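what's the 3D shape of this:
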Amino acid sequence: MLGEEAARESVIVALDCDKQIALELADRLRGKARWVKVGMTLFYAEGPSIVREMHDRGFKVFLDLKIHDIPFQVRGAARSASLSGADILSIHGLGSSAMIAQAREGVEEAAAKRDGDRTRLVAISVLTSMDQGSLSEVGIELPVKDEVARLAKLSFDAGSDGIVCSPQEAAQMRKLLGPEALLVTPGVRPVGSAVGDQKRVATPAAAIAAGASKIVVGRPITQADEPISAFECIVNELVKG
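The predicted model follows:
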C-alpha cells in the first residue's frame, strides 16, 4: 500500500510510439503521471530533443536504451545520454563489470559538467519477453531466476544503481541487493490486460509488494480507450494495495 504521491512516482508510462502520439499522451498525462519511458523507438527517431521536451512538460525520464558495447563506447554513450537529461538510463548487464564501471564513469562525468543530479543506472538482467526456452536458445542453461541474480550482483557491484527485472524476480532481487537498490520492473499488466509479448508478468500491486521501486506500464495505458482512466486505475490499485 502506497500514498497517492508515492504511487504516482512508482509508475513509469512507456511511450513506445511516434513523437506525435507521445506528445499527445504526455500532454494528457501532465500533472498526473510523474515519469515516462523513452525507449529506442522514440529516441532513435527524435534524438535527445525528445528527452528535453518531456522535461519541459514536467516529466522525469527513464531513457531505456539498453546500452551494450565495448567499455569505451559505453562510457561515451552513457555520458551523452546523461547530458541529454536522462534521469534513469538502462544498460545491459551482459556487457561485463568493466563495461558497467565505464557507464558509471560516464554518468558521473556528465553530472559534473551539468552541475546536477547524476543519472541513475539500471542494468538489464533477463528481458521480460524471455523465458527458460529463450535462455536455452542463446546458450544459457541456468534457470531464469539464477541468471537474473548472477547479472544483478555483477552489475550492482560494478556501479549500477540497480537492475531491470521482471516482477517475478523482484522479491529475490530486493533481498539480494538491499533496500537502496533501484528495481525497475517491466512486464506489469493490470488484471484483464493482454499479456502481449511479455512472458514473466504480474499486476502493478503485486510487483510493488514484491519489492519493485518502479513499474513500467506501456500498452495497457497508451493503447487504452481512455489512457488517463487506465493510469488512474493503476494508481488507485497501488494506493489500495
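
use CA for all of it now, contacts and neighbours both
Noted.

which SS state does the most centrally placed residue in the chain fall under?
By C-alpha atoms, centre = their mean, the mean C-alpha position of the chain lies nearest to Val184, the distance being 4.9 Å. Classification of Val184 using DSSP: H, G, I helix; E, B strand; the rest coil returns strand.

Could you do Lys66 as well?
strand.

what's around it, how many residues?
Around Lys66 there are 16 other residues, counting by other C-alpha atoms under 10 Å.

Run through the helices of the chain in chain order.
4-10, 19-29, 40-46, 49-56, 71-83, 97-114, 132-137, 144-158, 170-177, 204-210, 219-222, 227-240 (DSSP state H).

Need those in a markdown table (columns: distance to Ile124).
Output for the helices of the chain, formatted as a markdown table (distance: least, C-alpha to C-alpha, whole Å):
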| stretch | distance to Ile124 |
| --- | --- |
| helix 4-10 | 18 |
| helix 19-29 | 24 |
| helix 40-46 | 14 |
| helix 49-56 | 21 |
| helix 71-83 | 14 |
| helix 97-114 | 11 |
| helix 132-137 | 14 |
| helix 144-158 | 8 |
| helix 170-177 | 13 |
| helix 204-210 | 17 |
| helix 219-222 | 20 |
| helix 227-240 | 24 |
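
Could you also give me the structure for this next sequence, so I can compare it with the first?
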Amino acid sequence: MYYEALLKLMKRRIIDMVNGKEKLIVAIDTDNFEKAKEMIDKLEDSVDIFKVGLEQYVATRGKTLDYLKEKGKKVFLDLKFHDIPNTMKSAVKAAVRDNVWLMTIHVSDMEGMRQCAEIAKEEAERLNIEKPLIVGVTVLTSLSNEDLQDIGCSMTAEELVIKRAKLAQKAGIDGVVCSAREVDKIVEICGDDFVTVCPGIRPATAEIGDQKRVVTPSDAIRRGAKYIVVGRPITQAENPKEAAESIVREIENA
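I've put the predicted structure just below:
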C-alpha cells in the first residue's frame, strides 16, 4: 500500500510539472479559412496544438494546415481514415509528408492498423522527420450506449472502447481517441506510454452541445488523459484567448 501511494504521488507531481499548453488541443471547426486564420491568430500565444478536422480540411483544401505550420504550431490532423488497408496506408503516408504531429485512423482490422503504423515509421525515416503519432478512434463521444444498441452493438460504450484500445495497441499504433470517462481503465490496461486523446471536454460552465459522454478538463487530466481536445468552449467564447488560458490553468491545477 505504501509503494502504491508513493507511485500515485510521484505521478501527481509529474502532472503538476507539465505545462498545460502541452496537453491542450484546440479544435478549429469551421468551413471558412479566414475565420480559422483569425482564430489561430487570437490564440497563437496561448495554444501550441491545433486540431484540423474533416470539415476544415475539405473546405479549405488544407490551407489551414499550411498556415499552422507557418506559425510553428503542432497539427493534429483529424480525418479519421477508415477504409481498406491499402487505402488507409496510402492516406497515412501522404499525411506523414505533410509533417503533421498527430493523426487519426479508425480502429478497424488488425492488418490495416499494422500497415498504417509501419508506413508512418518508414516514410518518416525516409524524409528524416519525426514520426507523427497515430491514434485510433474507438467510439465517437457523440454516441451513447443506446446509440450503439441501435446499430446492433451489444457492448456498452466503455466495453467497446476498451476492446478497441487493446486491438490498437496490439496492432502497433501509438494510442487511441476515447472519452475521458474510459481513459483511466485504458491507462490501467495499456500502460502510461499509450497515448490517450480525449475529446468531449467541457468546462463545468459550458454547454454540452451534441456531445453525450463529456468530462471537465481537470477531471480528464486526473483520470490520466495525455491530451484533451476542446473546441466550442474556446472558439465560441466571447474572449477565446482568455477561455484557453483558463483551461490551461485548470489543467495545471488538476
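
Please state their TM-score.
TM-score for the superposed chains, counting by TM-score structural alignment, normalised by the length of structure 1: 0.96, backed by 240 aligned residues with a C-alpha RMSD of 1.3 Å.

List the contacts of the equivalent of the residue nearest to the centre of structure 1 over in structure 2.
For Val184 of structure 1, the aligned position in structure 2 is Val197, judged by TM-score structural alignment. Shown in contact with Val197 of structure 2 (C-alpha atoms under 8 Å, 6 or more residues apart in numbering): 135, 175-178, 225-229.

which one is the residue mapped onto Ile221 of structure 1 from structure 2 nearest to, not counting chain neighbours?
The pairwise alignment with structure 2 assigns Ile221 of structure 1 to Ile234, based on TM-score structural alignment. Counting by C-alpha to C-alpha, 6 or more residues apart in numbering, Pro240 is the residue found nearest to Ile234 of structure 2 once chain neighbours are left out, at 4.9 Å.

Just to check, the one you found is in contact with Lys42?
Yes: with contact taken as C-alpha atoms under 8 Å, Pro240 of structure 2 and Lys42 are classed as touching, separated by 7.3 Å.

more neighbours, those two?
More crowded of Pro240 of structure 2 and Lys42, by other C-alpha under 10 Å: Pro240, with 19 against 16.

any idea how far the more buried one is from Ile247 of structure 2?
Remark: distance between Pro240 of structure 2 and Ile247 of structure 2 (C-alpha to C-alpha, to the nearest Å) = 11 Å.

where do the contact lists of those two overlap?
Residues within reach of Pro240 of structure 2 and of Ile247 at once, by C-alpha under 8 Å, 6+ apart: there are none.

dump the residue contacts of the equivalent of Pro204 of structure 1 over in structure 2.
Structural correspondence for Pro204 of structure 1 with respect to structure 2 (TM-score structural alignment): Pro217. Taking C-alpha under 8 Å, 6+ apart as the definition of contact, the neighbours of Pro217 of structure 2 are 201-203, 228, 247, 250-251.

Can you tell me which of those residues lies closest to Met155 of structure 2?
Ile201 (23.3 Å; C-alpha to C-alpha).

Surely the closest one touches Lys212?
No: judged on C-alpha under 8 Å, Ile201 of structure 2 makes no contact with Lys212 at a distance of 10.4 Å.

These two: who's more crowded?
Ile201 (26 against 15).

Of the contacts of Val197 of structure 2, which is the nearest to Val26 of structure 2?
Distances from Val26 of structure 2 to the contacts of Val197 of structure 2, taken as C-alpha to C-alpha, are shortest for Val229 (5.8 Å).

check contacts around that closest one.
By C-alpha under 8 Å, 6+ apart, the contact set of Val229 of structure 2 is 24-27, 51, 197-201.

how about these in JSON lines, adding distance to Ala91 of structure 2?
Output for the contacts of Val229 of structure 2, formatted as JSON lines (distance: C-alpha to C-alpha, whole Å):
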{"residue": "Leu24", "distance to Ala91 of structure 2": "26"}
{"residue": "Ile25", "distance to Ala91 of structure 2": "22"}
{"residue": "Val26", "distance to Ala91 of structure 2": "23"}
{"residue": "Ala27", "distance to Ala91 of structure 2": "21"}
{"residue": "Lys51", "distance to Ala91 of structure 2": "18"}
{"residue": "Val197", "distance to Ala91 of structure 2": "21"}
{"residue": "Cys198", "distance to Ala91 of structure 2": "23"}
{"residue": "Pro199", "distance to Ala91 of structure 2": "23"}
{"residue": "Gly200", "distance to Ala91 of structure 2": "26"}
{"residue": "Ile201", "distance to Ala91 of structure 2": "28"}
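
Top of these by number of neighbours, please.
Scoring those on neighbours with other C-alpha under 10 Å, the highest-scoring entry is Cys198 at 29 neighbours.

Nearest residue to that one in space, please, no chain neighbours.
By the measure of C-alpha to C-alpha, 6+ apart, the closest residue to Cys198 of structure 2 outside its immediate chain neighbours is Ile228, 4.7 Å from it.

roughly how far apart are that neighbour and Arg126 of structure 2?
With distances defined as C-alpha to C-alpha, the gap from Ile228 of structure 2 to Arg126 of structure 2 amounts to 31 Å.

Tell me the one of the contacts of Pro217 of structure 2 nearest Glu70 of structure 2?
Of all the contacts of Pro217 of structure 2, Ile228 has the smallest distance to Glu70 of structure 2: 23.4 Å, by C-alpha to C-alpha.
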